[in-house]
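Undergrad: Sequence isn't available, so here's the structure alone:
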């Protein structure tokens, strides 16, 4: 089984999945049919992408009659925000060290 963070990164690595997730974030809950109409891929492909997003915890679904409605779980992005924050801090410190080194070399 993949680590949860790996699932999150893999799910968002695909541009179609990112677009579906972004649309759910922007426009709110959608049916598979509504998502398919604007996804540029077939309904089975959209369903497969939604399944991967669901496994990563990025979307949730609810049944309403014969329709399945999906909505974004924005809180699932927290590990991504944490990781990018750590990486930002890491690289900022490295650039500061490089700047200090270059300043010492100029003296």
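TA: Everything's here; your move. What you see is a predicted model; the values in this text were computed from it and never measured. Residues are numbered from 1 along each chain as shown.
Undergrad: Every contact and neighbour count from this point should use C-alpha atoms.
TA: OK.
Undergrad: which ones are touching the nearest residue to residue 33 once chain neighbours are set aside?
TA: Ranked by Cα to Cα, 6 or more residues apart in numbering and with sequence neighbours excluded, the top spatial neighbour of residue 33 is residue 43, at 7.1 Å. For residue 43, the contact set (Cα atoms under 8 Å, 6 or more residues apart in numbering) comprises 32, 33, 36.
Undergrad: Alongside the first one, take a look at this:
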């Protein structure tokens, strides 16, 4: 099984906060572009010490290097939505820690 055969097209969104009429910040996700990403479900038997990994539901790999520290990202694949909780761009590929979210329920 190859990572490249598992890669599927996805929409990468960045959260650019928008002020409402009351002055409160609201989420405003803007498209960065399309990326190819491979997403895998986390193994529940793997014991890790980080809270981010324990809260995540999936992990992913992409060749895209557009991720910037301090920004919030979301990946949309058709009807599936993933919040990017952490990423590491230091290697050849960018590794992602993802949490699947339900936008309509």
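TA: Thanks, I have it. Remember, predicted model here, so these are calculated numbers, not experimental data.
Undergrad: What does the superposition give as a TM-score?
TA: Laid over one another, the chains give 0.31 as their TM-score (TM-score structural alignment, normalised by the length of the second structure), with 55 aligned residues with a Cα RMSD of 4.1 Å.
Undergrad: coming back round to it: can you pick out the ones from the contacts of residue 43 of the first structure that are in helices?
TA: With helices taken from DSSP state H, the overlap with the contacts of residue 43 of the first structure comprises 32, 33, 36.
Undergrad: neighbours of the second one, just the number please.
TA: Each residue near residue 33 of the first structure was counted by other Cα atoms under 10 Å, and the total is 16.
Undergrad: excluding its backbone neighbours, what's nearest the residue sitting nearest the centre point of the first structure?
TA: Centroid-nearest residue in the first structure, with Cα atoms, centre = their mean: residue 12, separated by 4.0 Å. What sits nearest to residue 12 of the first structure in space, not counting adjacent residues and going by Cα to Cα, 6+ apart, is residue 18, at 5.3 Å.
Undergrad: where's the one you found, which helix or strand?
TA: helix 15-27 (DSSP states H and E).
Undergrad: Can you show me the helices along the second structure?
TA: Under DSSP H, the second structure gives helices at 3-6, 51-55.
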